[in-house]
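Chemist: sequence and predicted structure below; questions after.
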Amino acid sequence: MTLARMFYLYKRFYIQQLKAILEYNKDFYILMCSAALTQVLGFIFLWVIYDRIPDIKGWQFWEVTFMYAMIFLTEGISSLFFEGTWRLGRLVNMGELDRYLLRPVPVVLQVFCSGIGINGLGNLLIGGVIVWQSLVHSHIHWSLSKAAIIILLLVTAVIIRVSINLAGNSAAFWIRNAGNAFPLMVHNLADLAKYPITLFPQAIRVVISTVLPYAFISFYPATYVFGKGEWSGWWMLAPAAAAASAAAAYGVFRYGLSKYESTGN
């Protein structure tokens, strides 16, 4: 199947899901506003801390805010366009994955399109605004190449986020119960990347830079954007981290899919 065909099918699946969701307007606004409120409260929390302590290990308020917002921005994009990864547990436990297997369409594409997280729109909007304000309030020497690299880092950050979500939720192929907390545990580890990883012990730095490379979503892009000395060159590993994350997640998903046994009496 060609890439153009996959994009076409994704668009058709996505539009159908969106039509179903927009039937419930109140739910749409409640989910979007609740996600936005969460981000705003987090921003206020950071502001209160930095109002008392203006510098934490060489990191200023807007620099840490950038990292904080990048986590929510990528989460928003992931929820809005790839929420289906969080439906994987239900698809496996209820046997609904059977109909995906019968279609002449890649299963992983159908999983991506099996849901839309409207709360992601709130995360996307507020996260985007906070990232923009962080860049505006910082003394950055702009150039065309720097703008292009920042866009590249955002793309790699989204790929990493979606890949980790897919890999974490693929645990449903082995942990077959409704209370599977493994994906949520993996998701919550992203909270560590809302702040400079230099604040944490070496073991945690290694984990969120390699096993679960959340640091390439926020910390390493921030070191490049704000020119943080010894760390500022690590952003160049972001495309490799994104490619490795995507390959590993797809491999885990395909292996789990080979163990899928549907449901029965």
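Modeler: Yep, it's here. Numbers count the residues shown, from 1 in each chain.
Chemist: make it CA atoms for all contacts and neighbour counts henceforth
Modeler: OK.
Chemist: strands of the stretch 1-150 of the chain, start to end?
Modeler: Ranges of strands within the stretch 1-150 of the chain: none, based on DSSP state E, counting those that start in this stretch.
Chemist: ok, then the element right after the strand or helix carrying residue 223?
Modeler: Assigned by DSSP states H and E, residue 223 belongs to helix 219-225. Downstream of helix 219-225, the next assigned helix or strand under DSSP H and E is helix 238-258.
Chemist: that next one packs against which elements?
Modeler: Helix 238-258 sits against helix 144-169, with contacts defined as 3 or more Cα pairs under 8 Å, 6 or more residues apart in numbering; DSSP states H and E.
Chemist: give me the distance between the residue most central in space within the chain and residue 98.
Modeler: Central residue of the chain (Cα atoms, centre = their mean): residue 161, 3.2 Å from the mean position. Distance, residue 161 to residue 98, by Cα to Cα, to the nearest Å: 27 Å.
Chemist: how much space separates residue 46 from residue 221?
Modeler: 19 Å.
Chemist: same question, residue 149
Modeler: Counting by Cα to Cα, the gap from residue 149 to residue 221 is 9 Å.
Chemist: below is structure B, check it against A:
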Amino acid sequence: MWKKCKRYTFLYGKYFSNHLKVMMEYKADFFIGLFSVMVQQFTALFFLKIVFDHIEVLKGWTFYEILFIYAIAFLGRSIHHIFFDNLWTLGWQYIRSGNFDRLLLRPVNPLFQIVAERVQQDGFGQLIIGGIVLTIASVNLEIEWTVQSLLLLFVFIISSGVLFVAINLFFITFSFWMVDSLPIVVSVFQLSEFAKYPLTIYPKAVTLIITWLIPYGFTAYYPATYFFERESMVAMALITPAIAVLSFVIAYWFWNKGIRAFTSTGS
């Protein structure tokens, strides 16, 4: 097991370094993509600020509390965007074109190959924005950071990224039966926008769906509430890593089920 992990780590390092070299060959494209994502995210935050210029709180939530939730969402999504963005292309780039057959012939996990074949530079913009927004929100909320709370924040952000990956992986796996499940994945991914805001502002049905059915609530809202000293939410925040692991295990099981059902385009 250890040798396999070491091998895959080495392979991914090679893939990643090659991607970075390619990005640096086209520096203008890299920085334009980075800048465009940052502008897009800042625009969303700008409109949020306009709303709060007219209201002081939203059902008990202040502007900087919601900004903090936004920050964790940005940081978690950036992990997915940078390292796992190629999952979106499974249907049209691999299955429909027949390229998935090529992956199955190699002595390397096909999921690893799909993930490693692309690094999305736009995700670095989300990472930067997330860090800036987190800092601004933390200062205004007067959160006192300790080694323990910083470590927990790191775990929450990684868990958020794992959840984004798990949910995307689960629904993109339908491509093995549908050829391309991208429309479904896009529709489901839109639900993640709800997680940028406190779930208490939504009807109970929406809260239940994005908490237990498609657990986007654990990508930002529940982890963020741990730092607001809202005791009723502490338990939900602390189970975030477990929800992330469980979601990924289910998604990976479904992925393997999809591979077994896969019919080669040459059959």
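Modeler: Nice, thanks for sending it over. Model, not experiment: these values are computed from the prediction.
Chemist: returning to that earlier point: tell me which of residue 46 and residue 221 of the first structure has more neighbours.
Modeler: Ranked by neighbour count (other Cα atoms under 10 Å), residue 46 of the first structure and residue 221 place residue 221 first, with 28 against 16.
Chemist: to which residue of the second structure is the more buried one aligned?
Modeler: By TM-score structural alignment, residue 221 of the first structure lines up with residue 223 in the second structure.
Chemist: now for the residue nearest to that match when sequence neighbours are not counted, how many residues are close by?
Modeler: Among residues not flanking residue 223 of the second structure along the chain, residue 237 sits closest, at 4.5 Å (Cα to Cα, 6 or more residues apart in numbering). Using other Cα under 10 Å, residue 237 of the second structure has 20 neighbouring residues.
Chemist: now do the helix holding residue 223 of the first structure: distance to the chain's middle.
Modeler: Centroid displacement of helix 219-225 of the first structure relative to its chain, using Cα atoms, centre = their mean, to the nearest Å, is 17 Å.
Chemist: repeat for stretch 106-118 of the first structure
Modeler: Relative to its chain's centre, stretch 106-118 of the first structure lies at 15 Å (Cα atoms, centre = their mean).
Chemist: aligned to residue 41 of the second structure, what sits in the first structure?
Modeler: Taking TM-score structural alignment, residue 41 of the second structure has residue 39 as its aligned residue in the first structure.
Chemist: does its match touch residue 129 like I think?
Modeler: No - when contacts are counted by Cα atoms under 8 Å, residue 39 of the first structure is not listed as touching residue 129 (10.8 Å).
Chemist: more neighbours, those two?
Modeler: residue 39 (20 against 14).
Chemist: measure residue 210 of the second structure to residue 75 of the second structure for me?
Modeler: Distance of residue 210 of the second structure to residue 75 of the second structure, given as Cα to Cα: 19 Å.
Chemist: circling back: just checking, what residue in the second structure corresponds to the residue nearest to the centre of the first structure?
Modeler: So residue 161 of the first structure corresponds to residue 164, using TM-score structural alignment.
Chemist: so what secondary structure elements neighbour the helix holding residue 223 of the first structure?
Modeler: helix 61-82, helix 144-169.
Chemist: by how much does it deviate from the second structure on average?
Modeler: Following the fit onto the second structure, the mean deviation recorded for helix 219-225 of the first structure is 0.8 Å by mean Cα distance after the TM-score superposition for the first structure.
Chemist: counterpart of residue 121 of the second structure in the first structure?
Modeler: In the first structure, residue 121 of the second structure lines up with residue 118, judged by TM-score structural alignment.
Chemist: residues contacting that match?
Modeler: Counting by Cα atoms under 8 Å, 6 or more residues apart in numbering, residue 118 of the first structure touches 28, 31, 32, 79, 80.
Chemist: neighbour-wise, which of those residues leads?
Modeler: residue 79 (25 neighbours).
Chemist: contacts only, for that residue.
Modeler: Counting by Cα under 8 Å, 6+ apart, residue 79 of the first structure makes contact with 116, 117, 118, 119, 120.
Chemist: repeat that for residue 172 of the first structure.
Modeler: Contact analysis of residue 172 of the first structure by Cα under 8 Å, 6+ apart lists 88, 89, 92, 93, 180.
Chemist: nearest to residue 105 of the first structure among these?
Modeler: Distance to residue 105 of the first structure across the contacts of residue 172 of the first structure (Cα to Cα) is lowest for residue 88, with 16.5 Å.
Chemist: report the separation between the closest one and residue 260 of the first structure.
Modeler: Per Cα to Cα, residue 88 of the first structure is found 12 Å from residue 260 of the first structure.
Chemist: please identify which of these two sits among more neighbours.
Modeler: The neighbour count for residue 88 of the first structure versus residue 260, taken as other Cα under 10 Å, is higher for residue 88 (24 against 17).
Chemist: coming back round to it: so which of the contacts of residue 79 of the first structure belong to helices?
Modeler: The members of the contacts of residue 79 of the first structure that map onto helices under DSSP state H are 119, 120.
Chemist: let's have the contacts of residue 79 of the first structure in CSV, adding distance to residue 212 of the first structure.
Modeler: Supplementary listing: the contacts of residue 79 of the first structure in CSV, determined by distance: Cα to Cα, whole Å:
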residue, distance to residue 212 of the first structure
116, 24
117, 22
118, 25
119, 24
120, 21
